[in-house]
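Asks: model this:
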Amino acid sequence: MNDDTPNPAAPPTAWPWPPILLAALVAAAVGLGIVAPLAWPGEDDTMAHVAGLGLGLAGLALFAWAAWTLRRHNTTILPDKAADVLVTDGPFRFRRNPIYVAHVLILLGIAEVTHNIWFAVAAVAYVPLVSWLAVLPEERHLEARFGDAYRAYKARTRRWI
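Replies: I've put the predicted structure just below:
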C-alpha cells in the first residue's frame, strides 16, 4: 500500500458529516425563515400540502428502508465508521446513497409543508456539501475495502438520481 491508498480498515471520515450537515442546514433554514423570510413561490392548497407530505414521508420511508437494510446486513449506518459489508440490495440496489437522497426528500417536504423556502435552499446546498464531505470519502473507503466488487456495483448503480 502506497501513501495514496486508503487503509481499508480505516473509517471513511473522522466526522459524521451527513447528520451534522442536516442539523446545521435545518437550523439555518429555521433561523433564516424567521430573520429573512422569503415569499413562498408555490401554491397554498391541499394538493401542494399533500405533495409536500408525500415527499417528506417518502424520505422518511426511504431512510427507514435503508437503515433496516444496513442493520439486516450487520453493518454500520454511521458515516464515520468503516463498513463491514458491501450492501447492494434493498434501496442500495437503485442508488448508492439512498440515505442522502432521503435527507433531500425530507428537506423538500418540510419546505412545502412549512412554506419556508430556506428548506428548499438547504436541500440544494446539502447535495454538493454531503457529496464532498461524505460521499467521495465513502466511495474511496468502499473501493479500498471491497475492490472490484465495489467498482462493479458503482458501475451499475447511480449515485444520486
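Asks: only C-alpha atoms for contact and neighbour calcs from this point on.
Replies: OK.
Asks: now do the SS call for the residue nearest to the spatial centre of the chain.
Replies: Nearest to the mean C-alpha position of the chain, counting by Cα atoms, centre = their mean, stands residue 100 at 1.0 Å. Three-state call for residue 100 (DSSP: H, G, I helix; E, B strand; the rest coil): helix.
Asks: what about stretch 119-132, distance to the chain center?
Replies: Centroid displacement of stretch 119-132 relative to its chain, using Cα atoms, centre = their mean, to the nearest Å, is 9 Å.
Asks: buried residues in it?
Replies: For stretch 119-132, the buried set under the neighbour-count rule, 16 or more other Cα atoms under 10 Å, comprises 119, 120, 122, 123, 126, 127, 130, 131.
Asks: also this sequence, please, to line up against the first:
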Amino acid sequence: MNAYRRPSLKYPWLPLVYGGACMASVVMEQYIAPGTLLQLQGLFPVIAGCLIATLAVALDLWAVNTMIGLDTPVRLDRCARRLVTEGPYRYTRNPIYLSYTLLMIGGALIFGNEWMLLAAPLTALVTTSIAIRKEEMHLLLRFGVDFERYCRRTRRWI
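Replies: Next comes the predicted model:
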C-alpha cells in the first residue's frame, strides 16, 4: 500500500489514552495523593464542569456527524476520503480530540479531581506528538496544497 492510501494510524486507540489518563487520575486522587491545592469543591465547579462536559459532547457529536455526512471515515485506521473543512473543522483541525480534552476538564470539575485537571493538557500534548502529527502527514500526502491552505487558516487546537 502506498503512502497515499495508508491510514494515519494503525490502531484507533486514542480514546484509550484519554480513558487511561482519566483512570490514572482517579487512582492518584483516591489512593496515592489526594489533591488539595485547588479545592475543587462546591456548586460552582460542578455547574461549570457540567457546562464544559455538555459542550464537549456536543462538539464531538457535531464533528463525527460532519465526517459521516461527508462520507469520510471517523476511525483513524481508515484512509481519509475527503479533506473535511466544514462544521467544527472550520474552527479547529481536531475537534474530536478537543472534545476529549474538554470532557476531561469538565469531569475534573464535576468530581473535584485536580489530577484529572492536570492530566487534560498533558494528554493533549501526548495526543499531538503521537497522533496528530501522523494524521497531519497523512492528510498532507493525501490532499497536498489544499491541506496546507487549511492549516494556514485553521488552528490545530483552538
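Asks: hang on, the earlier thing: so how far is residue 131 of structure 1 from the residue nearest to the centre of structure 1?
Replies: When distance is defined by Cα to Cα, to the nearest Å, residue 100 of structure 1 is 9 Å away from residue 131 of structure 1.
Asks: now do the contacts for whichever residue in structure 2 pairs up with residue 19 of structure 1.
Replies: Using TM-score structural alignment, the partner of residue 19 of structure 1 in structure 2 is residue 15. Residues near residue 15 of structure 2 by Cα atoms under 8 Å, 6 or more residues apart in numbering: residue 100.
Asks: residue contacts, the residue nearest to residue 115 of structure 1 when sequence neighbours are not counted?
Replies: Excluding its sequence neighbours, the residue lying closest to residue 115 of structure 1 (Cα to Cα, 6 or more residues apart in numbering) is residue 40, at 5.6 Å. By Cα under 8 Å, 6+ apart, the contact set of residue 40 of structure 1 is 115, 116, 117.
Asks: and for stretch 137-152 of structure 2, what span of structure 1 is it aligned with?
Replies: Stretch 137-152 of structure 2 corresponds to residues 140-155 in structure 1, going by TM-score structural alignment.
Asks: residue 43 of structure 2: neighbour count?
Replies: Other residues lying near residue 43 of structure 2 total 11 when counted by other Cα atoms under 10 Å.
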